[in-house]
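# Output the structure for:
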Amino acid sequence: MHTRSTSRRPSPHRARLSRTRATARLLAPLLTAAALLVTACSAGGTTTSKGTVNAALATLPRPTPSALAPYYSQRPHWRSCGVSGFQCTTVKAPLDYAEPGAGDVRLAVARKKATGRGKPLGSLLVNPGGPGGSAIDYLQQYAGVGYPANVRARYDMAAVDPRGVARSEPVQCLDGRRMDAYTQTDLTPDDGKERDALVAADKKFTESCGAHSARLLRHVSTVEAARDMDIVRAALGDRKLNYVGASYGTFLGATYAGLFPERVGRMVLDGAMDPTLDARRLNLDQTAGFEAAFQAFAKDCVRHADCPLGGRGTTPAQVGDHLRSFFRKLDAHPIPAGDADGRKVGEALATTGVIAAMYDEGSWAQLRGALNSAMKENDGAGLLTLSDSYYERDASGRYSNLMSANTAVNCVDLPPAFNHPEQVRKALPQFRKASPVFGEGLAWASLNCAYWPVKATGEPHRITAEGAAPIVVVGTTRDPATPYRWAQSLAHQLSSGRLLTYAGDGHTAYGRGSACIDSAINTYLLRGTPPAGGKRCS
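Next up, the predicted model:
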């Protein structure tokens, strides 16, 4: 399988398959996973029991440095754009914060003005995750029209595509045809020849990114994106940042809080990431998270007459065995999918399709149907649809830059999970234990940053954000992409963190059907009253 991303991706309302889901920080390839940061040199830090306090994440001074004053004094020109009621503009930020005069990046910003009466609460910036998910698409397709009416009535709903993403000078790597080949790369190599093919695919991807986006690659860290958000906050005219971030968006928001704690307004971090973890642990935890989600799917599947992986009395372990057996068949003999470009569904695309459905239990019925067609009718169209949704590939064969940006941010934020195929081979037992179904593929997917043309500038670290207003951290107990313990850890690290728990399935919790969760978050956004720490909903 070649799921080039996972925890940093699928965010809550990003491709929810049924509507829009959050983009967890796609970890490694499927998983180009989660977390961290800065630019310039890899600054040293103080090691603690919970990770490294990175010197580059030290709280920034309140006064705006004179070199940055022109960026903070921008008065953007707004124009109507896209969907009715939305306005767009561009804002400049320095390419390199260490050398503000060395060039700029242009950031795309969108907003929808508050729609109702009552005291305005300023702007509410939203980010769906990724890294690589378009916040503007999320705003226009979901948040700006689907957030609760009373929230939209009081807030100007706003979004900025982070540097390197979508409309903000996107990182470019492979074209559509070559991305098709890349997403079909075998991530469960059976011999040296297949391992060499996997390594060659990763190297070709990274070389293409370096060739097309050399200027940006060193400057797409989460720290830089968080600093950009402060410039956007000023451009929007807000004294403090009100923010809802999902999945990787929680890491972006927490990073902002660490840099600018006294500028934190009402902040919600839904489907939280743990910045103290290194890339290998993030990928391993996420692998276990997808296994837990699959176990829940398996228990549900066998209750339905159309479950192709077993009937009543079949255990989740047996369901997993049946699925692995099917994947092995596809590895040897891909099946047709009626694709105009001639693609067939092999193990890689099928695995991506299954993983895509794990983000939202509302997609389980769709997955059962896709597996039925594939296993009983030799028709892979349903699985291909799920996989294409995950990768953001349209019917014409074009991909968004999600996967390119995802890899670029992940590989600069953290040192690689693995530096050599032999390291992956030695780690396979650990990953298979974490997930008998997905472990092997996700382990090999974790190799992609090994060949990245730019060295990582970030490292695992704690974020405390001393002095910040209350920050609501939301965790879902059976979240596949951002395991619940990550939310527990982040809420504990943040000096003002308040943990809000959703006992359920799926990735993220806000706006996914829990009246308890939605009420707690809406009350906080509208009144500034956070839920009591430890509040639990189901």
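# For the rest of this, base every contact and every neighbour count on C-alpha atoms.
OK.
# Can you show me the strands along the chain?
Remark: strands assigned in the chain by DSSP state E are 45-48, 51-54, 79-80, 86-94, 104-112, 123-127, 156-160, 241-246, 264-270, 335-336, 344-345, 471-478, 497-505, 535-537.
# Just list what the third one packs against, helices and strands only.
Taking 3 or more Cα pairs under 8 Å, 6 or more residues apart in numbering; DSSP states H and E as the contact definition, the neighbouring helices and strands of strand 79-80 are strand 86-94.
# And the strand it packs on, how far out from the chain middle?
Relative to the mean C-alpha coordinate of its chain, strand 86-94 is positioned 23 Å out (Cα atoms, centre = their mean, to the nearest Å).
# Can you check what angle separates it from strand 156-160?
If you take axes from the mean of the first three to the mean of the last three Cα atoms, to 10 degrees, strand 86-94 sits at 40 degrees to strand 156-160.
# Give me the helices and strands touching strand 86-94, please.
helix 69-72, strand 79-80, strand 104-112, helix 222-236.
# before we go on, could you also do this sequence so I can check it against the first one:
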Amino acid sequence: MFKPRKATAAPKLRTLLPVVIAAVALLVTACARNTDPVAPPAPTLDRYYQQTPAWGSCDGYQGGAELGAAGIECARVLVPIDYGKPDGDTARIAISRLRATGTRVASLLTNPGGPGAPGLNLPLALAKSPVAERLDLIGMDVRGLGASTPHVTCRSAAEYETGQRVLGRTNPLAEIDQVEQENEDYANSCARRTGLTLLQHVGTVDVARDMDVVRAALGEQKLTYFGGSYGTRLGSTYAELFPDRVRAMVLDAPVDPTTNIGDEVITAAGFQQAFDAYAADCAKAPDCPLGTDPKKANENYRALVDPLIQHPIRGLNYGGVTTATIASLYHPSSWPDLTKGLTELAKGRGDALLGDATTYEDASSDDVHRAVLCLEEVRVTDRAVAADIVRRSRTAAPAFDDGIGNADTAAPLDACAFWPVPPTAQPHVPKVAGLPKVVVVAVTGDPATPYPGGVTLAKTLGAALITYEGTQHGAAFEGIACVDRPVLKYLIDLTPPAEGLRCAKP
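The predicted structure follows:
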């Protein structure tokens, strides 16, 4: 039976009631919170850094048969396309490995340059050099290229061939409109076929971050790296991002970090210097197709190639012969082939030069090359500025002044002016606090990356500079003992070369 409580208890209950209500409210709130779903942790890069490559046959990779025959293994490493979204779309980076033949020191990640040069076969090119004895040689096809997936695709191979057009000499303003329309169409095609996400993330910073994932996948605490040409821009960028993760770094044929990767005026001057050296060497022979007076070489070369602007020879047009000539100027070993090709051209044939032109580039490499430059070079969006660049380039390289169009007041804007994604990097002085000693190798007569850029890069990185006196693109692992010995010693035991080391041509 219910019994009424004593009246004296009522005041005490009334006093405790607010406390009880508050306690119940807190309990209810806590219970409600416990029923809410727990927020997932923010995505991280752990799964990329913790992977182990599944090394195996190179079958199915570009050039796989040749790699396999040399004992090279291949694998792919997973990376995020956008490092800001680790749980987003991914890419697979193809890597290759040639194991050290002797006592192994480390893995040497390599890059041949470009942008847009496949690197999977670089260990094959270095297989007979002394570096192959003590280091595992690692090749890599950068994102968007070669055996790595997905690809940057702007044109088919057939469209690439069709695009190698030569403009006429009439109605230059109409030509400017036509060229700009083609360049805009090309940029739009890149966006449509590649996708904006990948197109925005094929630049140097993203590739440098891929390199760090590869380093971790190889089981290396720190990176040992060799990069040539544009590969030096990759190296200096990695050094900026991860200075404390560098063990050793050799940067050969260096790109000036404070200029555009492919600065037209600088490279024009470099190739003219190499052309002058070639012409002087060729002139020693009485049957040189440019004559025996080096001072007339520019004029004689123009007389050979200019007719191709209007009258190609069996598929060899003006652009093809210029491409073949420039390709031959990278190294003196190609000068005899250039002489042979120009001699044939003087007789109305172009087979040799056509072969050199078609092996120098392909559509995929060219598309990646353009994509990286558009992401990282200072864009020109003013026709007058474009014209000034053309004028200065022609002045710097008279041998390659085609005289096409009218650059006095305007010149067409290139594809980068219409690029569908914004720049992701710009030329600058690297900031590399805490970077260990690295090595820069620069050639006094380098046509593609002129010597002053190497001096600048060495200074900004606090690097040891090896200077080679010659005319070629890069000097490391070329069989030049004065260069290779100190480079190898540095890579093996981290002893840097003597300051101010200069090597003359043997």
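# before we move on, the earlier item: I'd like the strands of structure 1 as a markdown table, with mean neighbour count and distance to Leu490 of structure 1 appended.
Output for the strands of structure 1, formatted as a markdown table (neighbours: other Cα atoms under 10 Å; distance: least, Cα to Cα, whole Å):
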| stretch | mean neighbour count | distance to Leu490 of structure 1 |
| --- | --- | --- |
| strand 45-48 | 12 | 15 |
| strand 51-54 | 20 | 12 |
| strand 79-80 | 12 | 38 |
| strand 86-94 | 20 | 28 |
| strand 104-112 | 22 | 28 |
| strand 123-127 | 28 | 18 |
| strand 156-160 | 28 | 24 |
| strand 241-246 | 27 | 14 |
| strand 264-270 | 28 | 10 |
| strand 335-336 | 20 | 43 |
| strand 344-345 | 24 | 39 |
| strand 471-478 | 28 | 7 |
| strand 497-505 | 23 | 8 |
| strand 535-537 | 16 | 16 |
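# among the ones you listed, which is nearest Pro170 of structure 1?
Pro170 of structure 1 sits nearest to strand 104-112 of all those, at 10.0 Å, using Cα to Cα.
# so that closest one versus strand 156-160, what angle?
Computed by the same axes, to 10 degrees, the angle between strand 104-112 of structure 1 and strand 156-160 is 150 degrees.
# once aligned to structure 2, how far is strand 104-112 of structure 1 on average?
Overlaying structure 2 shows strand 104-112 of structure 1 at a mean distance of 1.3 Å from the equivalent residues (mean Cα distance after the TM-score superposition for structure 1).
# so where in structure 2 does that strand end up aligned?
Mapped onto structure 2 using TM-score structural alignment, strand 104-112 of structure 1 spans residues 90-98.
# Please pull up the equivalent of Lys426 of structure 1 in structure 2.
Per TM-score structural alignment, Lys426 of structure 1 is aligned with Asp388.
# err, Gly258 of structure 1, not the other one
So, by TM-score structural alignment, Gly258 of structure 1 is matched to Glu240.
# can you count the residues close to its match?
Glu240 of structure 2 is flanked by 19 other residues according to other Cα atoms under 10 Å.
# Tell me the spacing between the residue mapped onto Gly350 of structure 2 from structure 1 and Gly369 of structure 1.
Per TM-score structural alignment, the equivalent position to Gly350 of structure 2 in structure 1 is Gly380. The gap separating Gly380 of structure 1 from Gly369 of structure 1 is 11 Å, by Cα to Cα, to the nearest Å.
# before we move on, what about Thr385 of structure 1?
Taking Cα to Cα, one finds Thr385 of structure 1 at 12 Å from Gly369 of structure 1.
# what about the two, which has more around it?
Thr385 (20 against 16).
# Name the nearest residue to that one, sequence neighbours excluded.
Gly353 (7.5 Å; Cα to Cα, 6 or more residues apart in numbering).
# From Pro257 of structure 2, how far off is the alignment partner in structure 2 of that neighbour?
For Gly353 of structure 1, the aligned residue in structure 2 is Ala324 (criterion: TM-score structural alignment). Remark: distance between Ala324 of structure 2 and Pro257 of structure 2 (Cα to Cα) = 28 Å.
# before we move on, the earlier item: looking at the strands of structure 1, which is closest to Glu207 of structure 1?
Checked against Cα to Cα, the stretch from the strands of structure 1 lying closest is strand 104-112, at 22.4 Å.
# which residues are in contact with that closest one?
85-96, 136, 139, 144, 156-163, 167-169, 232 (Cα atoms under 8 Å, 6 or more residues apart in numbering).
# ok, the match of Lys426 of structure 1 to Ala407 of structure 2 distance?
8 Å.
# quick one: Ser189 of structure 2 and Val152 touch, right?
No - judged on Cα atoms under 8 Å, Ser189 of structure 2 makes no contact with Val152 at a distance of 10.7 Å.
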